[in-house]
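[1] My questions concern the predicted model and sequence given below.
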Amino acid sequence: MNEQRRAFDRRQFLQGMTQFAMVAATAPALGSSDAWRGVDCTTLTAGRPEDVGMSSDRLEDVFARIQRRVSDGLFPGATALVARHGVVVGHRAFGAKVAGVDEPVTLDTIFDLQSMTKVLSTAASALALVQEGVIALNAPVARYLPEFAASGKGAITVHDMLRYSAGLPVDNQFLDVADEETVWRLMAETPLEYAPGTSVLYSDLTYRLLGRMIEAAAGQDLDTVADTRIWGPLGMNDTMYNPPPALHERVAATAYSDLRGHLCRGEVQDEQDWALGGVTGCDGVFSTARDIAVFCQMILNGGAYGGAEILRPDLVRRMKRNNTPQVTEAATDTSPIENLLLTPKGLGWELWTRRFSNGGMRLSPRSYGKAGGAGTFMWVDPDHEIIGVLLTNHGLPQPFDGLHWSRMLDAVGCAEFFDGIINAVHH
């Protein structure tokens, strides 16, 4: 088991990435407005690029480039969706759900989203519970999850967890421990690697424990919290943890698991999250490009979509703004892997940076998005009112280190995709 763990652990390289500049800072105060007046309730409709100031020819070039990458064998398949001003101007499917198998990807193909879970499930659910008064952003996590107070972590707040600034390492996996409750206890007892609130370190462990805290506070499983408060009201019917067997033919496979002895299809590829049952705060959500675009439009609208009021506008503003003034883009945006790990963050969201953002180089500075480690991406550009979703079944880089992360980003062409979307806008 230990040898299998060493062979697959996708974050071994990242475990040592914890020495960086630390600058003390405090978090901005949460807005007090809870009014829904004036909130945009735009719903997605289909239309032509020219209807919203975009070029059909340039958008076709974007899709042709994805097709070329699939044809070159860089990944088996993909779906891509582009929307502007609430109008879906392009939604395409490419390649195969399973490498080497004649199962074409369709527009409703479901993909393993990996870390996009952090936004679509965990951060959104946490803010929904803040809205309900079940949890408080500035409350200590240990108020809801007492075992988390171990190893000097009693003062870490929910806000620190959401903004990737809790002081925890990138991960702490226990694949050689069979009992789930023991694994959760060991994770909760993980010691700090830096002083909470003084820096940023992207952390699956932090979000895994955040999901556990949400469950404890709400008295419900995380998938129930997310479905009843976010996905269900938005009509995101193809968004879920652990797709049932009846849906597996719609699911794109990622990669073969040596630990499980079979191809990951309808199962989260991350081994630790699979071992914990597939429902965690860091990985595990499956969805379609259309459902993800609905979620992004809700955020772009300020928290509502159609007749569904999901999050208060002040909470949405808090979610997508820079919550980490203790770090700067100039000091941290030094490589693709350090962009993921160390750059300024929102609550769950990654924030666009000028050099190594997986959202490319042409999004506006206020843009926010999220990558999934198996090759999935969503970005929202509020200045252009554009949503871009690119879902591939590339699979997790193996090993998961700086080199292989960069190679995966290059293979799927996420930067080229988002740059191409902005290039399609008539300026």
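    Received the coordinates, thanks.
[2] contacts and neighbour counts: CA atoms only from here.
    Fine.
[3] who's in contact with the helix or strand harbouring L391?
    Assigned by DSSP states H and E, L391 belongs to strand 386-392. Residues outside strand 386-392 that contact it (C-alpha atoms under 8 Å, 6 or more residues apart in numbering): 75-85, 111, 113, 289, 292-293, 296-297, 374-381, 412, 414, 417-418, 421.
[4] Inside strands: which ones of the residues you listed?
    Residues of the contacts of strand 386-392 located in strands (DSSP state E): 77-84, 111, 376-381.
[5] Now find how far off-centre the strand holding L391 is within its chain.
    Here strand 386-392 shows a centroid-to-chain-centroid distance of 12 Å under the convention C-alpha atoms, centre = their mean, to the nearest Å.
[6] swap in stretch 65-84?
    Stretch 65-84 sits 19 Å away from the centroid of its parent chain (C-alpha atoms, centre = their mean).
[7] Next: stretch 341-350.
    Relative to its chain's centre, stretch 341-350 lies at 10 Å (C-alpha atoms, centre = their mean).
[8] Going by neighbour count, list what's buried in that stretch.
    Judged by neighbour count using 16 or more other C-alpha atoms under 10 Å, the buried positions of stretch 341-350 are L341, L342, T343, P344, K345, G346, L347, G348, W349, E350.
[9] try stretch 367-387
    Buried-residue list, stretch 367-387, by 16+ other C-alpha under 10 Å: 367-382, 385-387.
[10] ditto for stretch 412-423
    Across stretch 412-423, burial judged by 16+ other C-alpha under 10 Å covers V412, G413, C414, A415, E416, F417, F418, D419, G420, I421, I422, N423.
[11] In a markdown table, list the residues you listed along with distance to A150.
    As requested, the buried residues of stretch 412-423 are exported to a markdown table (distance: C-alpha to C-alpha, whole Å):
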| residue | distance to A150 |
| --- | --- |
| V412 | 41 |
| G413 | 42 |
| C414 | 40 |
| A415 | 41 |
| E416 | 45 |
| F417 | 44 |
| F418 | 43 |
| D419 | 45 |
| G420 | 48 |
| I421 | 47 |
| I422 | 47 |
| N423 | 50 |
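[12] Please compare the first structure with the one that follows:
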Amino acid sequence: MKKRPFILFLYFISASIAAQERMKEELSIPLADELSYGSPSDVHLDSTFIHTQVDSIITNGIKQQAFPGAQVLVAKEGRIIFHKAYGFHTYDSLQPVALDDLYDLASVTKIAAALPALMKLVDEGKLDLDQPFSTYWTRWKGKKDKENLSLREILAHQAGLVPYIVFLNKIFKKNGRPKKRFVRPYRTRKFSQQAYQGIFINRRFKKKMYRIIDRSEVSDKKKYTYSGLTFLLYPALIEQLAGIDYETYLNTHFYGPLGMETTGFQPKTKQYPNKIVPTEKDTLFRHGLTQGWVHDENASLLGGVSGNAGLFATAVDLAKLMQLYMQLGTYAGKRYFSEATVKEFIKGQYPENDNRRGLGFDKPYPNNSGLPLSEAYPAPEVAPESFGHSGFTGTFVWADPENQLVYIFLSNRVYPSRKHRNLYSLHIREAVQQVFYRAQLPTE
């Protein structure tokens, strides 16, 4: 009993030291190329104008049921100068949107998961953009319409591949019930790919998807046609070339070092403390609210781990990754890619062929600056060198090196149904982005 005061004393001392260390971390000066927090006035922007305009646009979007809730993050000149959450997870207004909520990124997965891995493999000389893709993905050797397609053509959506294949059709019988050889309500060694609660996919179905892609048509006309097909293949290719599994590769080389602690696939199976924003009430396949499981059906048939969709993340995590790209491969004093590799991936590849795309990255419309907001993509004010990507669920990320601006927009516009399209018709993402270009304070 006499020892208790001394033990309590040690406890309080250790707790005090721990608290001081936490305060030091929170108050520490970030590295020159690491995101920090600031205010709009720090970068000569009008805070009142920004808050008034963004609040108005987002509030109207919620009123028009473009989405039940959203959040916006903007970093300028290396400082997060705006990060605000709006609305609720659903229209019943029970769960408010929080700044650390996890969102299903949909196609933003392409540039936040598959692409950084491919970029690193190119950097290491394990992939050549101008070699035939079949050099690495040998299933395409002997496929006359595919064996000579280069990785550059494919990543720039210039290869003539079909845009999308609905693989979900392959698992249903004519009466609408799932085929037992592909789907089971419980996990076994053979049925190990979990698509949803009580839905497990035969791990061999992945090979069936590959065969269907092998047989898919390729257009003779080499012009811009967006296709996500090969992003279904990239995880297996990355594992083949890297020698470790796709998720481990991403966590080891990117998410871990960048401090993207709650970025990953299948968040329902992980112990993340963050709330997960729901997407669609699925009446066809999952027969319930899709929350914590990937919305994209093709990715779900792969167990939620894919290159086309399936990644979940917070706004701050995405801001770090986009800042890394904008800084041409470095973040917080660490180099992740060579400057030359990043420059190659973010530049337009086939502008002479009316193709605005970079390698994996989206780019502004040609002559975007001369277009009205209703016709522009994204905001008319973004620089031609800027780049990013959008996601079907209502997500959008963009980086503008010329203006040193990173823009993150997260929403669940597909709740309760993907038929909700006012996010597009009201041009909400572009309008919010435009605010930060128009908020410049007059110089003295």
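    Sure thing, it's come through. The shown structure was predicted, so the numbers you read here are calculated from the model rather than taken from an experiment.
[13] TM-score for these two?
    The TM-score (TM-score structural alignment, normalised by the length of the first structure) is 0.81; 368 aligned residues with a C-alpha RMSD of 2.2 Å.
[14] ok, of the buried residues of stretch 341-350 of the first structure, which one's closest to P243 of the first structure?
    Of all these, G348 has the smallest distance to P243 of the first structure: 23.2 Å, by C-alpha to C-alpha.
[15] residue in the second structure matching that closest one?
    Matched by TM-score structural alignment, G348 of the first structure corresponds to G360 in the second structure.
[16] show me what contacts that match?
    Counting by C-alpha under 8 Å, 6+ apart, G360 of the second structure makes contact with K110, I111, L115, L155, A156, F345.
[17] cool, and P344 of the first structure?
    P344 of the first structure is in contact with V200, N322, N323, T324, P325, V327, T328, E329, E350, L351, counting by C-alpha under 8 Å, 6+ apart.
[18] how about those residues in a markdown table, adding secondary structure and distance to G235 of the first structure?
    Listed next are those as a markdown table, based on DSSP: H, G, I helix; E, B strand; the rest coil; distance: C-alpha to C-alpha, whole Å:
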| residue | secondary structure | distance to G235 of the first structure |
| --- | --- | --- |
| V200 | coil | 34 |
| N322 | coil | 29 |
| N323 | coil | 29 |
| T324 | coil | 32 |
| P325 | coil | 35 |
| V327 | coil | 37 |
| T328 | coil | 38 |
| E329 | helix | 36 |
| E350 | strand | 25 |
| L351 | strand | 27 |
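[19] Can you add distance to M236 of the first structure and give these back as CSV?
    CSV is the format used below for these (distance: C-alpha to C-alpha, whole Å):
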residue, distance to M236 of the first structure
V200, 31
N322, 27
N323, 28
T324, 30
P325, 33
V327, 35
T328, 35
E329, 34
E350, 22
L351, 24
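[20] In ChimeraX, select just the buried ones from those.
    A single ChimeraX command selects the buried members of those (16+ other C-alpha under 10 Å):
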select :200,322,323,324,325,327,329,350,351
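[21] And the contacts of P344 of the first structure, which is closest to A93 of the first structure?
    Closest approach between the contacts of P344 of the first structure and A93 of the first structure, by C-alpha to C-alpha: E350, at 25.6 Å.
[22] so what's the closest one up against?
    If you count contacts by C-alpha under 8 Å, 6+ apart, E350 of the first structure has them with L340, P344, Y368, G369, K370.
[23] Look up how far M322 of the second structure lies from the residue sitting nearest the centre point of the second structure.
    The centroid of the second structure falls nearest to V108 when counting by C-alpha atoms, centre = their mean (2.8 Å). Counting by C-alpha to C-alpha, to the nearest Å, the separation of V108 of the second structure from M322 of the second structure is 11 Å.
[24] Give me the common contacts of those two.
    V397.
[25] K334 of the second structure -> the first structure?
    Using TM-score structural alignment, K334 of the second structure sits opposite A308 in the first structure.
[26] measure its match to T42 of the first structure for me?
    11 Å.
[27] Show me which of those two is the more surrounded one.
    Neighbours per residue, other C-alpha atoms under 10 Å: of A308 of the first structure and T42, the larger number sits with T42, 18 against 15.
[28] element containing that one?
    Per DSSP H and E: T42 of the first structure is located in neither a helix nor a strand.
[29] residue in the second structure matching it?
    T42 of the first structure maps onto D33 in the second structure, by TM-score structural alignment.
[30] hang on, isn't its match packed against E77?
    No: contact between D33 of the second structure and E77 fails when scored by C-alpha atoms under 8 Å: they sit 9.5 Å apart.
[31] quick one: the strands in the first structure?
    45-46, 77-84, 87-95, 111-112, 240-241, 256-257, 262-263, 285-287, 304-305, 308-309, 350-351, 368-372, 376-381, 386-392.
[32] Let me know which of these is tucked in deepest.
    Burial of the strands of the first structure is given as mean neighbour count (mean count of other C-alpha atoms under 10 Å); strand 111-112 ranks first at a mean of 33.
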